[in-house]
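Visitor: Pasting a predicted model and its sequence here:
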Amino acid sequence: MQKKSGGRPSQTPAQKKDMLLVVKENTFLMEFLIAQLPTKSRNNIKSLLKNKQVWVDDKVVSQFDHPLLSGQKISISASRSRVEKKFTEFTILYEDEAIIVIDKSAGLLSVATKNEKRRTAYSMLSDYVKRSDSSNKIFIVHRLDRETSGLMVFAKNEEAKKLLQENWNGAGTQKSYVALVEGKLEKPEGTIVSYLTEDKVFKVHASQNPKKGLKAVTHYSVIEASSAFSLLEVKIETGRKNQIRVHMEELGHSIVGDKKYGATSSPIRRLGLHAQKLEFLHPLSGEKLRFETKIPPAFYSVLKRKHR
């Protein structure tokens, strides 16, 4: 997904120019576009909305019934590019009136703790949305461990948060991670099912007793391996705290850098876990959204090293 830092998608001289329109009277987006684009069919216009090519006052809008006010500016992009804004510790991959999707760096907290209030994804995004309107807010949908990098979704209103959380473990949501683990697995793929519970020092433990925790289901498959390490694709059906980390320890192949859950090595000097793919239904439009990031290069570099 090619994106530009702030504003509308960039274009080269060879590309068609963006179309800029001004709303003359209060109406709805679909009605306005049909009237202003007589050469395009209703399906053509739906495609523009679906592909995030319609901007209302510099914000992507995909809802056909989005209300418009007189004086607002509508921009129609010639490309399917999406917004990307880079910050020091995360990148905004996608933003509209209801959600923000980011790619978080390892080491950044999702939300505040007793010892850290400001240096969190939540706090930084809250500051970001308030730049355009001091009443804007950010809402937590799910979390990533501090040392886990990758995709996170935040809501921009209570309704979006509620709808996303209600469906976060449903059939419409798919979450895929990559994990760099110690050792070479005997089986190329498998599933781990156990019941997780957290102790007084905040460490999660696995049990096969249904009465001793919440059910957690993790699927894995080997992407690539060396004699000392394996790179796995990991998909989770449930979203329990530390689930993948605990299940990898239970499998006998702890995630590198995860001393808390049995790791004895730290070849990349961080936790070897990255939230790489995410697919979910937009909470307002119902559109299926899919995001994918690159596997961190350091994960692959470890596999290419010679190990004694």
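Guide: Received the coordinates, thanks. Since the structure is predicted, the reported quantities are computational estimates derived from the model, not experimental observations. Residues are numbered from 1 along each chain as shown.

Visitor: going forward, measure contacts and count neighbours with C-alpha atoms only.
Guide: Fine.

Visitor: Helix or strand: which one has residue 294?
Guide: Counting by DSSP states H and E, no helix or strand carries residue 294.

Visitor: The closest residue to residue 263 other than its chain neighbours - how many residues pack around it?
Guide: Nearest non-adjacent residue to residue 263, counting by CA to CA, 6 or more residues apart in numbering: residue 254, 5.2 Å away. Other residues lying near residue 254 total 27 when counted by other CA atoms under 10 Å.

Visitor: pretty sure residue 254 is touching residue 248, no?
Guide: Yes: counting by CA atoms under 8 Å, residue 254 does reach residue 248; the two are 4.9 Å apart.

Visitor: this is the comparison structure:
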Amino acid sequence: MHLENGIVLNVETEDEGKRLDIYLSDHIKDYSRNSIKKLINDENIKVNNFFVKASYKVKPKDNVEIIFPTTTEIAIEPQNIPLDIVYEDDDIIVINKPKGMVVHPAPGNYRDTLVNALLYYTPSLSQINGSLRPGIVHRIDKDTSGLLVVAKTDTAHIKLAQELKEHNITRKYRALTEGVIKEDCGRIDEPIGRHPIDRKRMAVVSKNGKRAITHYKVLERFDKNTLIEAKLETGRTHQIRVHMEHIGHPIVGDPVYGYRKQKFNLKGQLLHAKELSFLHPITNVPLKFKCNLPEDFLKIINILRVK
């Protein structure tokens, strides 16, 4: 639920027992744990209409109300950044995001994002997620390229968000992994949460994680690598990257979850959101989009094929 200058979260069973600050850092991606503690200490957060400490252990059905101080509102500057628009109508835009572009502004990074480019391109973007994330229904990582859908109206945004929640949006990726995967296909069903030590990383965790399911299919095997198709059933932060590392086949070029010594001079992981399918939020017409692999990805594939 969204307020005029905040949000309300309802604690689910899988989050039971988490400290309030940890719970919120898991659910509010743009705020660090220290920033969240400040919000708590400044009495900008209530649980069941009461102010509590950061150490409060959340319980299922707790009502957590977060008010973001208006003084933190920053006017996001429209920037003339080229966009690769795959499809557009009065309700949605489908974009092929390049590697290296952050999807939306966040503290410390208010320029050169997809949102900056969108604001220059069109004034028509949904306001469901506030001024920092207009139109943004779902995200892909900075160094992951590929397709994502943007909502131009609040009605379209709400319906797309519901489709996403009900796993009715199909997202298929291409990834080049380290090592040779023996199985032709597989299903990874492992919970993902914040790394217990390094809070900037995600990890497969035994507690305080959310269920995450990734399906993968081998497309091509090389001497020491595998090209796969990965299909998301859920949409956790860094899900494919974390799951592939977990099974011993991290994605080539991944600076966080990949090998320390990389054999290719890459800037970021070879992970590309190649296919996106969903029902149009207004007309209910089935839509399916595909885009080609970016040049750096194709270059490495071609190198591996001639070895």
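Guide: Cool, the structure landed. Because the structure is a prediction, the values reported are computed rather than measured.

Visitor: which neighbours do residue 254 and residue 248 of the first structure share?
Guide: The contact sets of residue 254 of the first structure and residue 248 overlap at residue 181 (CA atoms under 8 Å, 6 or more residues apart in numbering).

Visitor: quick one on the thing from earlier: can you tell me which residue in the second structure aligns to the residue nearest to residue 263 of the first structure?
Guide: In the second structure, the residue paired with residue 254 of the first structure according to TM-score structural alignment is residue 250.

Visitor: One more: residue 291 of the first structure?
Guide: Counting by TM-score structural alignment, the partner of residue 291 of the first structure is residue 289.

Visitor: Can you name the next helix or strand after the helix or strand that match falls within?
Guide: In the assignment (DSSP H and E), residue 289 of the second structure maps to strand 286-290. Per DSSP H and E, strand 286-290 of the second structure leads on to helix 295-306 as the next helix or strand towards the C-terminus.

Visitor: what sits up against that next one?
Guide: So helix 295-306 of the second structure is in contact with 222-223, 264, 266, 270, going by CA under 8 Å, 6+ apart.

Visitor: before we move on, what about stretch 147-164 of the first structure?
Guide: Residues from elsewhere that reach stretch 147-164 of the first structure (CA under 8 Å, 6+ apart): 97-109, 136-144, 270-278, 281-284, 291, 293.

Visitor: For the most centrally placed residue in the second structure, which non-adjacent residue is spatially closest?
Guide: Centroid check for the second structure by CA atoms, centre = their mean gives residue 139 as the closest residue, at 4.0 Å. Computed as CA to CA, 6+ apart, the closest residue to residue 139 of the second structure that is not its neighbour in sequence is residue 103, at 6.4 Å.

Visitor: how far away is the aligned residue in the first structure for the one you found from residue 117 of the first structure?
Guide: Residue 103 of the second structure maps onto residue 110 in the first structure, with residues paired by TM-score structural alignment. Per CA to CA, to the nearest Å, residue 110 of the first structure is found 11 Å from residue 117 of the first structure.

Visitor: Of those two, which one has the most company?
Guide: Counted by other CA under 10 Å, residue 110 of the first structure and residue 117 do not tie: residue 110 has more neighbours, with 22 against 12.

Visitor: how far away is the more buried one from residue 262 of the first structure?
Guide: 24 Å.

Visitor: so where do the helices sit in the stretch 151-300 of the second structure?
Guide: 154-165, 239-246, 295-306 (DSSP state H, counting those that start in this stretch).

Visitor: Let's have these in CSV, adding distance to residue 144 of the second structure and mean neighbour count.
Guide: Shown next, in CSV, are these (distance: least, CA to CA, whole Å; neighbours: other CA atoms under 10 Å):
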stretch, distance to residue 144 of the second structure, mean neighbour count
helix 154-165, 19, 18
helix 239-246, 10, 22
helix 295-306, 11, 12
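
Visitor: would you list these in CSV and tack on distance to residue 83 of the second structure?
Guide: Shown next, in CSV, are the helices of the stretch 151-300 of the second structure (distance: least, CA to CA, whole Å):
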stretch, distance to residue 83 of the second structure
helix 154-165, 20
helix 239-246, 25
helix 295-306, 17
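
Visitor: Quick check: the gap between the closest residue to residue 251 of the first structure other than its chain neighbours and residue 89 of the first structure.
Guide: Leaving aside its chain neighbours, residue 251 of the first structure sits nearest to residue 192 (7.8 Å; criterion: CA to CA, 6+ apart). Noted for residue 192 of the first structure: a distance of 32 Å to residue 89 of the first structure, by CA to CA.

Visitor: Now for the aligned residue in the second structure for residue 150 of the first structure, how many residues are close by?
Guide: Superposed on the second structure with TM-score structural alignment, residue 150 of the first structure falls opposite residue 146. Neighbourhood size, residue 146 of the second structure [other CA under 10 Å]: 28.

Visitor: Residue 146 of the second structure: helix or strand, and which one exactly?
Guide: Using DSSP H and E, the element containing residue 146 of the second structure is strand 145-151.

Visitor: just checking, the residue nearest to residue 251 of the first structure touches residue 247?
Guide: Yes: the criterion here is CA under 8 Å, and residue 192 of the first structure meets it with residue 247 at 6.6 Å.

Visitor: equivalent range in the second structure for the top strand by length along the first structure?
Guide: Longest among the strand segments of the first structure by residue count, using DSSP state E, is strand 214-225. Taking TM-score structural alignment as the measure, the second structure aligns residues 210-221 with strand 214-225 of the first structure.
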